[in-house]
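Peer 1: Have a look at this fold, sequence not included:
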């Protein structure tokens, strides 16, 4: 894990989900996945958007040509742990596809306009993932 992520995770946990810097005043969660190959636990800070009872996360990786490792982890092992504020809970991660993805992508890019720039940098379709609490 990068030092940058480690610092955000530590700050998030020390302050009940509040952080400064890039994520200050933005909705942030910690996603813990099981490694697709390693089977080890990995935690990643991510911005999110609410969609009813679901949380929506985006596998943009700043528009890189490949999906982030955490995306491959949830495809292999969709049972995840979410930290939101000072709460921790088990959840299921599901890749959103088809018409539902198209509609949600429009909403997501309205809320996070930078994602349109990320999509323009890559030929892959940036995945949207729904997090559903158990």
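Peer 2: Arrived safely. Remember, it's a predicted structure, so these values are computed and weren't measured experimentally. Numbering: from 1, shown residues only.
Peer 1: From here on, just use CA atoms for contacts and neighbour counts.
Peer 2: Fine.
Peer 1: Helices of this structure, residue ranges please.
Peer 2: For the chain, the helices defined by DSSP state H occupy 3-14, 69-76, 98-111, 114-120.
Peer 1: Let me have these in JSON lines, extended by distance to residue 60.
Peer 2: Output for the helices of the chain, formatted as JSON lines (distance: least, Cα to Cα, whole Å):
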{"stretch": "helix 3-14", "distance to residue 60": "16"}
{"stretch": "helix 69-76", "distance to residue 60": "10"}
{"stretch": "helix 98-111", "distance to residue 60": "12"}
{"stretch": "helix 114-120", "distance to residue 60": "6"}
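Peer 1: and the comparison structure, right after this:
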């Protein structure tokens, strides 16, 4: 067993690498007109969706690709900012304007976002723990609690 394998603290790539991969992923999604870059969750893997929010300062549309798990009709994401400090912009936007749109492999849907609390948070955190075995270790890298964001279906306004 190597030293890296014997420690329980997870390792996160450098911030420049994480940001570069996010940019490449968004670019791939854009140049393939959405044919590549999204996936459904299967077995013990999370899916990927594209979330479109309303900017809290500009009022313009802002898009981001996020990991998610399913909880019945709801989609559950973690506001973890690549496990770095601070809240991700998409979560700040949703707190200001909770109505959003998600693109999935099988189409788009309108959603309403909220942060899971109490027993619901514990339950959906456990769903995430099933697909990310070191979830608690990653969360411990942050000084603040990671918001568990539920995207529930809504009717278009």
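Peer 2: Now that the structure is in, tell me what you want to look at. All of these numbers come straight from a predicted model, not from anything done at the bench.
Peer 1: just the helices of structure 1: most buried one?
Peer 2: Each of those was given a mean neighbour count from mean count of other Cα atoms under 10 Å, and the largest, a mean of 19, is that of helix 69-76.
Peer 1: now the angle from the longest strand along structure 2 to helix 118-131?
Peer 2: Among the elements of type strand in structure 2, defined by DSSP state E, the one spanning the most residues is strand 61-71. Using axes from the mean of the first three to the mean of the last three Cα atoms, to 10 degrees, one finds that strand 61-71 of structure 2 and helix 118-131 are set 90 degrees apart in direction.
Peer 1: Could you tell me the angle between strand 61-71 of structure 2 and helix 89-96?
Peer 2: 90 degrees.
Peer 1: Strand 61-71 of structure 2 corresponds to what range in structure 1?
Peer 2: Per TM-score structural alignment, the counterpart of strand 61-71 of structure 2 in structure 1 is residues 41-51.
Peer 1: So which bits of the matching stretch are buried?
Peer 2: 42-46, 48-49 (16 or more other Cα atoms under 10 Å).
Peer 1: ok so, going back, and of the helices of structure 1, who's closest to residue 83 of structure 1?
Peer 2: Of all those, the one in closest proximity to residue 83 of structure 1, counting by Cα to Cα, is helix 3-14 (8.7 Å).
Peer 1: what sits up against that closest one?
Peer 2: The contact list for helix 3-14 of structure 1 (Cα atoms under 8 Å, 6 or more residues apart in numbering) reads 17-19, 30, 44-45, 85-86.
Peer 1: List only buried entries from those residues.
Peer 2: Under a neighbour-count criterion of 16+ other Cα under 10 Å, the subset of the contacts of helix 3-14 of structure 1 counted as buried comprises 17-19, 30, 44-45, 85.
Peer 1: What does residue 113 of structure 1 correspond to in structure 2?
Peer 2: When the structures are aligned by TM-score structural alignment, the residue of structure 2 matched to residue 113 of structure 1 is residue 133.
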